[in-house]
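[1] After the sequence you'll find the predicted model.
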Amino acid sequence: MFKSTVIALSLALALNACTKAPDNNTSNAVAAAPAATAQAQAPWWQDAVVYQIWPRSFYDTNADGIGDFKGIQAKLPYLQDLGINAIWLTPMFEAPSYHGYDFTEFYEVEQDYGSMADFEALVQDANSKNIKVILDLVINHISSEHDWFKRSAAGETPYKDYFIWRDELPQDGWGPAWNKEVKPEAVWHWNEQRKAYYYAAFGASQPDLNLTHPDVVAEMKKAAKFWLDKGVAGFRLDAVRYAIENGPGQQADTQQTIDYWVDFTQYVKSVNPEAYLVAEAWVDIPVAARYWGEGKGLDAGFDFDFGYKVLELLNAGAQNAEFGTMAQHKRAGNSLQNNFEDRKASGAPFEFFSPFLTNHDQPRLAWQLGRDFNKAKLAAAMLFASPGTTYIYYGEEIALTQASDKEHMHRRSPMFWDGSNQAGFTTADKVWVQSDQLFPPQGDTSWWAPFLAEQLKGATTVAAQQQDPKSVWSLYKFLIAQKKRPEFGIAGEYRAELLADGKLLKLSRTLGPQQSVILLNLSAETQAIPAELVPQGLHISWQEDETPELGAYQLQIWQS
């Protein structure tokens, strides 16, 4: 058992999750703020759990094989039972693509998902259940089929300058915004009508808006207000790094871009001071911190580094920053502790960073972990032990996987609810990923049926896992509940320690007398639990089986 002196030493060394970045002389043992004070000052999202939904793949209620607003609404009791505080809906505005990141309208919902009345009913019902709704708002670019672009191509005033045009293909070093490749044809695209090139970082069908044009700036604010007035709680802002590009070497994170988001944030806060803005800045922590804007910018940014560190600990291999730039340099010491220290030293408040494992732009966690349910549990424990607003990608709570990574839609395929037709996602004969004509061009669609059949042989559905008290789903529900404990909040101290030659990972969260200790076996061999690591005065709140050892990739949790 832990001796009292060991506990005291552990508490003394624990790191405090400060709300402001400490100076270089600040001790790692800063006393945590009283929980009551921290809670009184905290915005609603600070220690929240947010569940990311790909609407097309969540739940279908009208038997067309496509998820819809009514489907999300029908599953609100499920989400409420799971314990989440908010849902983030990936793009649900009218768009020509399956993914929706190329709006043709800012004020109309995607007709595949239902009507505006359906969406409004979803928001109202969610709010009545204390579940906030966050929308994916894409401001960097829109669809080439949008009326603004058509008018711009025609040279109409004022639309002709709503986008960025050049008469000749630039030859001065332009390339993709997220790497150093010199390839101007990757970002500059010919328009036959205007006889000119337009800038589109994400492909010809998604031209970048000119966010230095006052009319465009005003239009983006108008769109934000429209949805805030409908009761949404805020926005996940796509591709924030690329808002205003100023040429080769200045295509990401420019000062004009930071200033743009400060201005946008100040407007949104004038409409609703409680509105939440989270940045998709796929970049290392020090650069992502700039979007805080010295307290006038965005409320939060995703901590991409955290997920990379978790996958590294679980031997998932190198991670690919497909739409970002991550250094991914190896450092001495515990990678999770390094991540924690980097967040503290970033220049932004610690709570600015929101940890997550994967999202819709990355291969699914379970697929990267070789469909190992135990490893998925370890990843979940690491996620929820980390302070901040926690994000879950739909299906991670059941270790939902994918057939392959040939196309991005494999990362975004339907949810597995039960063992019935199409895993309970729809009563239709086919789901949207089986349509060869729906969103051409795309690859072979024959992968879905054998993938589904194979997956349904195991406990891969919500219904199956809800019956198992030790399933991935059951652990997620347990961990979400722990976020309500004071030591799991921003004010709680955090420490990650690698033990037994890196085979064991100990995560500690402490706030005053409240303590939680998570011990994870990172190896494929059974590990004895050293007697001195068993916390004195704490009880086991989670264990895989009642043995004095940790099996391969198992965990135990002790709490006060």
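    Okay, I see it.

[2] rest of the way, CA atoms for contacts and neighbours
    Will do.

[3] so how far does stretch 281-289 reach from one end to the other?
    9 Å (C-alpha to C-alpha, to the nearest Å).

[4] Would you mind measuring from Pro55 to His146?
    Taken as C-alpha to C-alpha, the span from Pro55 to His146 is 22 Å.

[5] of the two, who's got more company?
    When Pro55 and His146 are compared for neighbours, Pro55 comes out ahead with 25 against 19, by other C-alpha atoms under 10 Å.

[6] Might one say that that one is in contact with Asp68?
    Yes: judged on C-alpha atoms under 8 Å, Pro55 makes contact with Asp68 at a distance of 6.0 Å.

[7] For these two, list the residues in contact with both.
    Tyr113 (C-alpha atoms under 8 Å, 6 or more residues apart in numbering).

[8] Tell me which other helices or strands the host helix or strand of Val6 touches.
    Using DSSP states H and E, Val6 sits in helix 4-13. Contacting helix 4-13 under the criterion 3 or more C-alpha pairs under 8 Å, 6 or more residues apart in numbering; DSSP states H and E is no other helix or strand.

[9] Can you list the buried residues in that helix?
    Within helix 4-13, the residues scored as buried using 16 or more other C-alpha atoms under 10 Å are Leu11, Leu13.

[10] Using the three-state scheme, assign Leu311.
    helix (DSSP: H, G, I helix; E, B strand; the rest coil).

[11] Just list the residues touching it, thanks.
    Gly317, Leu369, Ala379.

[12] Reformat those as CSV; add secondary structure and distance to Glu454.
    CSV is the format used below for the contacts of Leu311 (DSSP: H, G, I helix; E, B strand; the rest coil; distance: C-alpha to C-alpha, whole Å):
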residue, secondary structure, distance to Glu454
Gly317, coil, 25
Leu369, coil, 17
Ala379, helix, 24
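
[13] Please compare the first structure with the one that follows:
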Amino acid sequence: MKPIIAALFAVLACLPAASAQAQGTGTPARAWWSSSVCYHVFVRSFYDSDGDGIGDLNGLVQKLDYINDGNAQTRQDLGANCIWLMPVAESPSYHGYDVVDYYRVERDYGTADDFKRLMAEAHRRGIRVLVDLVLNHTSSEHPWFKHAAADPASPWRDWFLWTPTNPGVKGPWGQEVWYRSPSSDEQYFAVFWSGMPDLNFANPQVRAFTRDAARFWLREMGVDGFRLDAVAHFVEAGTQMKHAPGTFPVLRELASAVREISPNAFTIGEVWDSTGAMLPYYPDQLDSYFAFEGADAMLEAVRTGSARALFPAFMRLQREVPGHRWAPFLRNHDQTRTMTELGGDFAKARLAATF
């Protein structure tokens, strides 16, 4: 099977072979994801099976052989043995990161049966499937938020964060984070934008919901794990809206629940920051995290032809990250595509893919 050359979307989760368990996680060190190459799929733009102009789950099924045909002797596929799906739950937006129903497949993509067929066909080819689980926030169109905004006595009220007046505090990148309620002069917290109100992880009911959502996708839908969006922002502490101390016990609790539900499930988190900032998320929370600093160093080396920054970046990851549980990648859906960054140079793109 030929090596993956479409690694602009690839993630390789790395684990050491030396120990019986990944340090502190209770997870076998040579779990399936320790040698997997994962292809990043935005279903909406991947393949349209019914001519409505929108990529869908049946289209992805039709093109699974492009990713991996399940035959190690062929050389027409990419050779990836895992796919990471951007959000597939019901959402009013094209990207799906503002969820209105965590237990329903996005209708533009198909049905629950279509999703289960995808799982069966992927597994038949030896492909594991991760889904993007968006727990930091919901959509402002979610019934929970609508009820909470309309009624201060709503049972969903404490699922979100409220203040009587705007405190005038800015977010981690200087953005607005407090927005006027659609029903009153009160303000609600949303670290990304007004259409994505943050959930309140100090509320035990919210944490129970996250475990139930994980259970649904693992047991009912059969997925093999999760990419967890924006985990650095799960908990706020005053003006600290990233890496707050309360984040780590929340992730530890969620990861433990996932392992109890499905011991072989893989969890990978988005902590968009330096290697040093990533270290507090180890050793006993999620299985792995994307190595953004390593990704930048890889592309810089390919772009400039100099590995001056590459070696120190990788040595730091190898030296400091417990169990070497970091996930190398090049670029994701929030960033400029690799080929664009490299000016359309196929030779450089192939070189980048070798990482």
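    Structure received. Owing to the predicted nature of the structure, the values given are computational and were not obtained by experimental measurement.

[14] circling back: name the member of the contacts of Leu311 of structure 1 with the most neighbours.
    Neighbour max across those (other C-alpha under 10 Å) = Ala379, 23 neighbours.

[15] Secondary structure element holding Met119 of structure 2?
    helix 112-124.

[16] got a list of what Val321 of structure 2 touches?
    Leu279, Tyr282.

[17] Return the residues in contact with the residue nearest the centre of structure 2.
    Among the residues of structure 2, the one closest to the centroid is Arg227, at 3.0 Å (C-alpha atoms, centre = their mean). By C-alpha under 8 Å, 6+ apart, the contact set of Arg227 of structure 2 is Trp84, Leu130, Val131, Asp132, Leu133, Thr267, Ile268, Gly269, Glu270.

[18] To which residue of structure 1 is the first one aligned?
    Residue-level alignment of Trp84 of structure 2 against structure 1, with TM-score structural alignment as criterion, gives Trp88.

[19] Check Ser36 of structure 2 too.
    Under TM-score structural alignment, Ser36 of structure 2 pairs with Ala48 in structure 1.

[20] what number of residues lie near its match?
    21.

[21] Give me the distance between the two termini of stretch 52-65 of structure 2.
    Span of stretch 52-65 of structure 2 from end to end, C-alpha to C-alpha: 23 Å.

[22] repeat for stretch 332-352 of structure 2
    14 Å.

[23] In structure 1, point out the residues matching that stretch.
    Using TM-score structural alignment, stretch 332-352 of structure 2 pairs with 359-379 in structure 1.

[24] Give me the secondary structure label for the match of Trp84 of structure 2.
    Per three-state DSSP, Trp88 of structure 1 ends up strand.

[25] For it, list the residues it contacts.
    Val50, Tyr51, Gln52, Ile53, Val133, Ile134, Leu135, Asp136, Arg236.

[26] Please pick the buried ones from the residues you listed.
    When the contacts of Trp88 of structure 1 are checked against 16+ other C-alpha under 10 Å, the ones flagged as buried are Val50, Tyr51, Gln52, Ile53, Val133, Ile134, Leu135, Asp136, Arg236.

[27] What helices and strands are in contact with the one helix or strand the third one maps to?
    In this case it means Gln52 of structure 1. Gln52 of structure 1 is part of strand 49-53, with elements assigned from DSSP H and E. With contacts taken as 3+ C-alpha pairs under 8 Å, 6+ apart, strand 49-53 of structure 1 sits against strand 86-89, strand 390-393.

[28] and those as a markdown table, adding distance to Ala453 of structure 1?
    Shown next, in a markdown table, are these (distance: least, C-alpha to C-alpha, whole Å):
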| stretch | distance to Ala453 of structure 1 |
| --- | --- |
| strand 86-89 | 28 |
| strand 390-393 | 23 |
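
[29] Out of those strands, which gets nearest to Val262 of structure 1?
    Evaluated with C-alpha to C-alpha, those place strand 86-89 nearest to Val262 of structure 1, the distance being 21.9 Å.

[30] mean per-residue distance, the closest one to structure 2?
    Compared with structure 2 after the fit, strand 86-89 of structure 1 shows a mean deviation of 0.4 Å (mean C-alpha distance after the TM-score superposition for structure 1).

[31] What's Ala239 of structure 1 aligned with over in structure 2?
    Match for Ala239 of structure 1 (TM-score structural alignment): Ala230.

[32] Many thanks, I have nothing further to ask.
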